[in-house]
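S.K.: What follows is a predicted protein model with its sequence.
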Amino acid sequence: MESVESFERLGLALAIGAVVGVERHWREREESAGKRTAGIRTFMIAGMLGGLSGLLEQTLSVEPARYGLVVIAMFAIFSAIFGLYQFRELRAEGNYSVTTTVTAMATFALGSLAVLGNARLAAAGGVALVAILASREILHQFVRTLSWNELRSAIVFLAMAVIVLPILPTAPLGPFGGISPADTWQLVVLLAGISFLGYVAVKAFGQVRGEIVAGAVNGLVSSTAIAVTNARLSAAGHSAALLVAGATAANAVSYLKVLLYIAILAPPIAGRLSPALVAAALVMAGFSLIFARNDTARHTEHRARNPFELLSVLKTALLLVAVGFLARAAAAFFGQSGLLVVSTLSGLADIDAITVTIAGILDTIGAEFAATALGAAVIANTLAKASYALTLGSRDYGARFFLASATALMAGVGMFEATPMVERLLTEHLLK
């Protein structure tokens, strides 16, 4: 290793210790000098010590069989000394936390990795370590609010994903091109995982930060459920403006969620649909801010559905299979018009399943028609939620929600129609 690279890697080891030390020192910033085992300086030295151990390893361990002994020995000595001092501090305070000791050991190990191994991996590990340390309150709050049913559902789901997925056949089964059980199950994992992000946000942060935040995080789980729930609450006499703010925020997030799906599953149509979806999301978000500008009341709590419940997972899988079969059958018998009808009807109930289905048959129907079919599903889904608002909610709630939905659709459709023309003009300009 050249000397310049050695300096760079040793500097990275020192930087890892510094960022970890800032977080640890901030936790005990009120303590006077000499009252804490480790602060920012100690963790910087720990990171640098790990890096220096790596450099010594490269210098002294000439024989491959002995490679690693220097780092292991230094790590053991460092851990023993640090653990002894930490034990004395915790004993004096009556504390039983071992977090700081384990953090110091991890900092040393990352410093060694920065010199001996993958520097990018070491840097990423340092950032991840600081993120975990800084998330103490959030993680503790999440565990306090976690119920046994939620934990059991996650365990069952993980068992099914780890045990069942490897043995599922990958070859398509059934008529009209068939459906791959393994691919379908992987999509179930993707949909449930993204929805679980919203569920975790609700559990960790709570829903006491305003209807916009509550609606946005729940929009990852189900924007339709938020629209229906808020409509019924408005009919019961709750603030229509605040409830619409939450529902429109959920809608804005749902548009972005569709964009995320197609970016992952169908990149060829992401560019075609992204301007329309972003425009619709921005309009919905703007209306949400307008409706919530006088948010001073305490809003009603909603209970988010756990997307990892076994029954929910099975329903998602069956829905994907059913929509996929109907879409393929309609395309085989009626061509593009049949697929467009199925896409629109599916969008009335759920947008996730038809998004996944269209992504799966993209090679068969072409990118342009796939974008049109998915756009029709998004329009149908938005109109369905607007109809729920008009029929189930108060007059004020329904009128506000319909106004926001209609404006968002006009913006999205207008952007969808204008995108090819803009792309053509840009191409002609670049060719000149």
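M.R.: Okay, I see it. Numbering: from 1, shown residues only.
S.K.: okay, CA-based contacts and neighbour counts for the rest of this
M.R.: Will do.
S.K.: how many neighbours does the nearest residue to L277 once chain neighbours are set aside have?
M.R.: Nearest residue to L277, sequence neighbours excluded (C-alpha to C-alpha, 6 or more residues apart in numbering): Y255, at 5.6 Å. If you count neighbours by other C-alpha atoms under 10 Å, Y255 ends up with 25.
S.K.: right, and Y255 touches V283 too?
M.R.: No - if you go by C-alpha atoms under 8 Å, Y255 and V283 don't touch, sitting 10.9 Å apart.
S.K.: one step back: in a helix, the residue nearest to L277, correct?
M.R.: Yes - if the criterion is DSSP: H, G, I helix; E, B strand; the rest coil, then Y255 is within a helix.
S.K.: Check the contact lists of Y255 and V283 and give me the overlap.
M.R.: Listed contacts common to Y255 and V283 are nil; contacts here mean C-alpha atoms under 8 Å, 6 or more residues apart in numbering.
S.K.: got another, please set it beside the one above:
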Amino acid sequence: MLPTIIWPYGETLIRLSLSLILGLLIGLERERRDKEAGLRTFGFIGLLGGIGGAMGENFALLSLFLVGLLTYTLNIQLLHTKKTIELTTSAAMLITCFAGILCGQGHTISPAAVMVIVTALLALKEPLSGFSVGLTESELRSALLLAILAIVIYPALPSGSIGPWKLIDPRATWVTVILISGIGFANYVLLKIYGARGTEISGFLGGLVNSNFTVIELTRRLKDNDKLVDYAYRSILLATTAMLARNAMLLLILAPNVLLNNWLAFVLMFFTSAVLVLISQRSGRAIVENEPIQLKLGLPFSLWTALKYGFIFLVIHIFGTISQSIFGETGFYTVSIIGGLMSSASAVAASANLASHGSISAALASKASILASFASIAFSFSFVLQTRNGSLIRKLVTSLFFVAVAGLTGTIFSERFLPILIGLYESRMG
């Protein structure tokens, strides 16, 4: 007599139930679209895969073979009756069986994630089809080029600093190229989807990554269209606002004691910039609603621009490292300012890291972080000047002046008056 395999009831029920539920998930979407294989069919396929996976490898392969046979039969029938075949439904049936097998083997998160993704792909048929049909050849080439920059070239570069003096970091330099290319591509997509309003979204999101590169891309895209001055103005201010919030968050995470020394400066700059954006948005709403704007988008991003600023980043990195080793504390301030020209996040993170390890004082790191943020704002404005758009330049000069004054006020107050107030408070409490 053959031995009987005893399955644990609770565990087996959970595995088979999950395989059935995942099958029904896709079946519900197929049923809604009135396909030949619907809710019950996909439920059976998921359950069949779950049983096969629970019974072992041979039965898993058998269940997959049976689903393949079912798929073949379904397509032969449709070919004779409707002169068509269901490739998408067939692929969904095979994936459902595979997911069921994984459930039967005890997996949970992986098959559930796969089935949610597949269901989303099936449900988003119209938007995805419309997006693919609307793609131009230049957009497709740009997407492939961006993928090559990030996925092919970046992993092939050596990690860490190289050279006899360890001054060159190829990956850090290439990240700059990827960042400015990615921000340009994201800005292009948002402009295409949302029109001019998309520049404000990309301005804030880009500012969280690198406000300087965001402003470079925005001014390149918008400088030839006078109707976009208000959008460009708000986008650049939003990039500045996001940059300040990001730098403060970096300090909070890496070295809270540094943020304690300059929190007021960051708060005043952030709120000044945010208030200026709101004022501009309220005053320009009527113009935005009544006057449609035609955009000439051009290419999704400029590879030449990305490579150029990648080279600039490399030169600044080498110069900053040499200055720090030669001039000490003065060199550190210099490095912070130079770092802020290209990436204030890197300069702020470096200051916080050194302060957290005791290499520099919290006060020194605090001042260096503010200097890096000021340098980032000044460097961004230099690209606004290149647009030669008088209206945009005048508005930003005024606004950035108020932001800088707010930062200086917060810094001076924190350095000179806050310790006195703290001392008075502690003496009274004592």
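M.R.: Structure's in. What do you need? Everything numeric here is computed off the predicted structure, so don't read it as measured data.
S.K.: In contact with the residue nearest to L277 of the first structure, which residues are there?
M.R.: For Y255 of the first structure, the contact set (C-alpha under 8 Å, 6+ apart) comprises L277, V278, A280, A281.
S.K.: what does A247 of the first structure give?
M.R.: Contacts of A247 of the first structure by C-alpha under 8 Å, 6+ apart are G215, S223, I226, A227, N230, S288, F401.
S.K.: And it, how close does it get to T229 of the first structure?
M.R.: Relative to T229 of the first structure, A247 of the first structure is positioned 9 Å away (C-alpha to C-alpha, to the nearest Å).
S.K.: ditto for I72 of the first structure
M.R.: 58 Å.
S.K.: what about the two, which has more around it?
M.R.: Set side by side, I72 of the first structure and T229 show more neighbours around T229, with 18 against 15, by other C-alpha under 10 Å.
S.K.: Wait, a helix at that one?
M.R.: Yes - the assignment for T229 of the first structure (three-state DSSP) places it in a helix.
S.K.: Which strands or helices does the helix or strand hosting I358 of the first structure pack on?
M.R.: Element membership of I358 of the first structure, judged by DSSP states H and E, is helix 351-360. Contact here means 3 or more C-alpha pairs under 8 Å, 6 or more residues apart in numbering; DSSP states H and E; on that basis helix 351-360 of the first structure packs against helix 240-265, helix 310-334, helix 336-349, helix 367-392.
S.K.: Following the first one in sequence, what is the next regular element?
M.R.: For helix 240-265 of the first structure, the succeeding helix or strand toward the C-terminus, using DSSP H and E, is helix 267-291.
S.K.: and that next one, what does it pack onto?
M.R.: Counting contacts by 3+ C-alpha pairs under 8 Å, 6+ apart, helix 267-291 of the first structure is packed against helix 240-265, helix 367-392, helix 395-431.
S.K.: Would you reformat those helices as a markdown table and include distance to R293 of the first structure?
M.R.: Formatted as a markdown table, those follow (distance: least, C-alpha to C-alpha, whole Å):
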| stretch | distance to R293 of the first structure |
| --- | --- |
| helix 240-265 | 9 |
| helix 367-392 | 21 |
| helix 395-431 | 14 |
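S.K.: How much space separates the residue nearest to L277 of the first structure from V115 of the first structure?
M.R.: To V115 of the first structure, Y255 of the first structure is 44 Å away according to C-alpha to C-alpha.
S.K.: Same check on E28 of the first structure?
M.R.: From E28 of the first structure to V115 of the first structure the distance is 30 Å (C-alpha to C-alpha).
S.K.: re the thing from before, just name the most buried of the helices and strands packed on helix 267-291 of the first structure.
M.R.: Of those, the one with the most neighbours on average (mean count of other C-alpha atoms under 10 Å) is helix 240-265, at a mean of 25.
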